[in-house]
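>>> pasting a predicted model and its sequence here:
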Amino acid sequence: MVWKTFGWSFGVTVVGLATAFWLWGWEGFAVVAILSVLEISLSFDNAVVNAGILKRMSAFWQKIFLTIGILIAVFGMRLVFPVAIVAVTAGVGPIEAVRLATDEPDTYEMMVTDAHPSIAAFGGMFLLMIFLNFVFQEREVHWIGPLERVLAKLGRIDGFAVGVALAGLLLTASTIATHAYQHGGAHVDKSATVLLSGVAGVLTYLLVGGLSGFFEKKLAEDEDRIAAAEEAAKRVGRQPTVAGVTGKAAFFLFLYLEVLDASFSFDGVIGAFAITNHIFWMALGLGIGAMYVRSLTVFLVREGTLDAYRYLEHGAHYAIGALSVMLLVSIRWHLPELVTGGLGVGLIAAAFWSSVRANRADVAAGGTKPTVAAGG
C-alpha cells in the first residue's frame, strides 16, 4: 500500500536529490533536501484538507484533481511561480530571468539580492496573515493552551488580524526597511518599496481567502439543493436524477480545491525565499514536496481516515508564522539557511511529538485515539 501510493514520490525524491548533487554538489543537495522536508511538513495540512473534500467527490473528479491538479501544483506554482516572482521584482522578462540564472549567476544574484526587500515584504505579510488568521480563530484543540485561548478571544474583534498585520508592516517599514541590505554590502532606504509590497501581500491573501469563501459558500448551497431534491423525489416515490447536479457540485468542489491548493502552494513558494533565492534549487525542493502532497492525499482517501496527530496543524502554522518574521527580518540581516529551514522543521517535530504524547495519555486514561479534524 505504501509503495503503491508513495512510489512516484520516492522516485522523484531520488532523482531530484541526485540532480541537485550532480549539478551543485553538497550545498545544492542540502538546500534542496531542506526545502523538500519543509514543503512536505507544511503540506501535511494541505493533504488533510484535500482528503476531507476529495472523499466526497466521484472517482472521475478525484482522478481529475489528482492528475490535472498535480500538474498545476508542480509545474505551475512550484516551477513557474518562483521564476515569475523574480522576473516581476527584478524588472526582467521570465525568459531573461532563467537565462541570467543559468548563464550569468553573479548578475542574477545581484538582481535578486537587490529585489529581496520587496519579495520578503510581500511574502512575509502573506504568510503572517495565514498565521494570524489561524491563531485568532476559536478552536476546540489547543497546543499551547493559555496563549491560544487569549489570542482566540482577541480574534473576536472584527478585522483584528488585518490590523495586527498592518501594524507589523508599518513597524518593519519604519525600522528594518530603512537600512535594507543590498548587493555588495550596501544598505539603502527601502521603506516605500517594503510598504507597497507588504500591502500587496495582505491584499493577495484577502483575495485568495475571498475566492475560497465564495467557492465554499457555493458548494454549501449546491449540497443543500441536492439534499432537498433527493428528499422531494423520495416523497413522490421516484429516484432523483442527481447526475447533473452532482457533476456541478463536483465542479465547484474541484475549483474550491484548486484555490485551496494554490494558497498552500503559494505559502510554500514564498517561504522558500526565506531559505534560498536559487530558483532551480527552489523548484526541485518544492516539486518534491508537491508530489508528497498528492501521495498523502491519496493515502488518506484510500485509508478512509485521517491521521490522529492533533497538533500538526498548529505546528505547521507556527512554522509559517516563524517564516514570516524571518522574511521580514531578512530585509536587513541575512539569516543562515540552517536557521530558517531548521526552525520550521523543529516546530513540526515538536507538534508531532506532542500529538503522540497526547494520544498515549488518552489511551492510558481509557479513551480512544482521536481522529484528526481539518479545522484543528
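Nice, I can see it.

>>> alpha carbons only for contacts and neighbour counts from here, please
Fine.

>>> and stretch 141-150, which residues are buried?
142-143, 148-149 (16 or more other C-alpha atoms under 10 Å).

>>> as JSON lines, these with distance to residue 130 and secondary structure would be great.
Output for these, formatted as JSON lines (distance: C-alpha to C-alpha, whole Å; DSSP: H, G, I helix; E, B strand; the rest coil):
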{"residue": "142", "distance to residue 130": "17", "secondary structure": "coil"}
{"residue": "143", "distance to residue 130": "17", "secondary structure": "coil"}
{"residue": "148", "distance to residue 130": "15", "secondary structure": "helix"}
{"residue": "149", "distance to residue 130": "18", "secondary structure": "helix"}
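
>>> now do residue 234: how many residues are near it, please.
12 (other C-alpha atoms under 10 Å).

>>> please apply the same query to residue 94.
18.

>>> what about the helices in the stretch 151-300 of the chain?
160-174, 191-235, 243-272, 279-303 (DSSP state H, counting those that start in this stretch).

>>> can I get these in CSV with distance to residue 21?
CSV is the format used below for these (distance: least, C-alpha to C-alpha, whole Å):
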stretch, distance to residue 21
helix 160-174, 37
helix 191-235, 34
helix 243-272, 19
helix 279-303, 11
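
>>> and of the buried residues of stretch 141-150, the nearest to residue 325?
For these, the closest approach to residue 325 (C-alpha to C-alpha) belongs to residue 148, at 18.6 Å.

>>> contacting residues around that closest one?
Residues near residue 148 by C-alpha atoms under 8 Å, 6 or more residues apart in numbering: 135-136, 142.

>>> try it against this one:
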Amino acid sequence: MNILSIILTILGLSLFEIISSIDNAIINAEVLSTMKQKARRWFLVWGLLIAVFLMRGLLPWAIVWAVSPQLGPVGSLLAAFSSDPKVHAAIEQSSPILLMFGGTFLIFLFFHWLFMEDKNFGLPGERFVRRQAVWFYAIVSVILAVIVWYALKSHPVIAFGAVLGSTAFFIIHGFRQNAELEEKKLLDKKSNLSDLSKILYLEVIDATFSIDGVIGAFAFTLSVPLILLGNG
C-alpha cells in the first residue's frame, strides 16, 4: 500500500468510527449518570478497556486469522505489510469473503440508519423515508438476495461472505435492540437495578458498537494495523 492509500484508509475508518460512536457515547453518559461514583469510575477504566479496546484490538486480528489460518497469529497481524508472495497469495484468497462480509454489513447498517434510527431531519425526503421504516426488512432482504445471486456466479465463498455479513448484522442489532429496551429500566430513578446490572448492560452495548466498527472496517481494508489505527 502506498502512503496516500494508508492515509485515506485511516481517515475513512476514523470518520466511520466517530459517526458510529456518537450514539454509544450518549447511551454511556445517560446510564453512568444514574450510577454511584465508584461503579462509574470502574466502568470508565476497566469496562471501556474490556468492551472497547480489547474488542477492537483482538476482533479484527481474530477474523483475519480465522479466514487465513495458514498465516498464523503473527502473520495475520502483519500480513498487509509483508513482502512474502505466499502471504500475499493467502490474503488475496481470503479478501473476497472479508470484503463482502464487511461491505454487506455496512450496507445493512446504512439502511438501518436511513429507515429505523431516530434522527433530526435536515435533508428533503428524510422524514418521508423514516415513515417507511416498515420496508427496511423487505429492502435489505431483496438487496441480500441480489448480492448472493450475483456473487454465486463468481464464487460460492463470496456469496457466503454476504450471508455472514447479514447474519452478523441481525445478531448484533438484535442484542442492541434488546439492550435499548432495557435502557428505560436503567434510567428509571425508581429502578432497583444494581450498578453491576448497569455495568453489564454497558458492556454489552459497547461491545455491539465495537463489533459494528470492526466488521464495517473490513469494507475499507484487510490490514489489521490500519483497522486498529482507524478504530482507535
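Nice, thanks for sending it over. All values derive from a computational prediction rather than experimental measurement.

>>> can you calculate the TM-score here?
After superposition, the two chains reach a TM-score (TM-score structural alignment, normalised by the length of structure 2) of 0.80; 230 aligned residues with a C-alpha RMSD of 3.1 Å.

>>> what's the farthest-apart pair in the buried residues of stretch 141-150 of structure 1?
Comparing all pairs in the buried residues of stretch 141-150 of structure 1 by C-alpha to C-alpha, the longest separation belongs to 143 and 149, at 10.1 Å.

>>> quick check: residue 86 of structure 1 vs residue 108 of structure 1, distance?
According to C-alpha to C-alpha, to the nearest Å, residue 86 of structure 1 and residue 108 of structure 1 sit 10 Å apart.

>>> what do these two both touch?
Joint contacts of residue 86 of structure 1 and residue 108 (C-alpha under 8 Å, 6+ apart) are residue 97.

>>> so what does residue 281 of structure 1 match up with in structure 2?
Mapped onto structure 2 by TM-score structural alignment, residue 281 of structure 1 lines up with residue 226.

>>> now residue 362 of structure 1: how far from residue 355 of structure 1?
Residue 362 of structure 1 is 11 Å from residue 355 of structure 1, by C-alpha to C-alpha.

>>> who has more neighbours, these two?
residue 355 (18 against 14).

>>> circling back: which secondary structure element contains the closest residue to the match of residue 281 of structure 1 other than its chain neighbours?
Using C-alpha to C-alpha, 6 or more residues apart in numbering and skipping the chain neighbours, the partner closest in space to residue 226 of structure 2 is residue 10 (6.3 Å). Using DSSP states H and E, residue 10 of structure 2 sits within helix 3-32.

>>> specify, as a residue range, where the next helix or strand after that helix falls in structure 1.
Remark: after helix 3-32 of structure 2, the chain's next helix or strand is helix 37-42, criterion DSSP H and E. Residues 59-64 of structure 1 are the counterpart of helix 37-42 of structure 2, counting by TM-score structural alignment.

>>> give the contact list for the match of residue 281 of structure 1.
Contacts for residue 226 of structure 2 (C-alpha under 8 Å, 6+ apart) come out as 6, 9-10.

>>> any of these buried? List them.
9-10.

>>> of the contacts of residue 226 of structure 2, which ones are shared with structure 1?
Using both residues aligned by TM-score structural alignment, their matches' C-alpha atoms under 8 Å, structure 1 keeps these contacts from those: residue 9.

>>> columns distance to residue 206 of structure 2 on top of the contacts of residue 226 of structure 2, output as CSV?
Shown next, in CSV, are the contacts of residue 226 of structure 2 (distance: C-alpha to C-alpha, whole Å):
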residue, distance to residue 206 of structure 2
6, 27
9, 24
10, 22
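
>>> between the contacts of residue 226 of structure 2, which is nearest residue 95 of structure 2?
residue 9 (16.0 Å).

>>> run a quick neighbour tally on the spatially closest residue to that closest one that is not a sequence neighbour.
Excluding the flanking residues, the one nearest residue 9 of structure 2 by C-alpha to C-alpha, 6+ apart is residue 220, at 6.5 Å. Here the count is done by other C-alpha under 10 Å, and residue 220 of structure 2 has 18 residues near it.

>>> so who does residue 220 of structure 2 touch?
9, 12-13, 99.

>>> quick one: which of the residues you listed has the most company?
That'd be residue 13 among those, by other C-alpha under 10 Å, with 27 neighbours.

>>> ok, that residue to residue 218 of structure 2 distance?
Residue 13 of structure 2 is 10 Å from residue 218 of structure 2, by C-alpha to C-alpha.

>>> repeat for residue 125 of structure 2
In terms of C-alpha to C-alpha, residue 125 of structure 2 sits 30 Å off from residue 218 of structure 2.

>>> kindly report the same for residue 208 of structure 2.
16 Å.

>>> and these two? Which one has more around it.
Neighbour tally, residue 208 of structure 2 and residue 218, criterion other C-alpha under 10 Å: the higher count belongs to residue 218, 26 against 23.

>>> gap between the closest residue to the more buried one other than its chain neighbours and residue 109 of structure 2?
Nearest non-adjacent residue to residue 218 of structure 2, counting by C-alpha to C-alpha, 6+ apart: residue 102, 4.7 Å away. Using C-alpha to C-alpha, one obtains 10 Å as the distance from residue 102 of structure 2 to residue 109 of structure 2.

>>> and the two? Which one has more around it.
Neighbour count, other C-alpha under 10 Å: between residue 102 of structure 2 and residue 109, residue 102 has more, with 29 against 19.

>>> ok so, going back, which one of the contacts of residue 226 of structure 2 is nearest residue 26 of structure 2?
For the contacts of residue 226 of structure 2, the nearest to residue 26 of structure 2 is residue 10 (24.3 Å; C-alpha to C-alpha).

>>> if we can go back for a sec, could you say which of the helices of the stretch 151-300 of structure 1 is packed most deeply?
For the helices of the stretch 151-300 of structure 1, average neighbour numbers computed from mean count of other C-alpha atoms under 10 Å are highest in helix 279-303, which has a mean of 24.

>>> now which residue in structure 2 aligns to residue 117 of structure 1?
Residue 117 of structure 1 maps onto residue 96 in structure 2, by TM-score structural alignment.

>>> what's near enough to touch that match?
157-158, 161.
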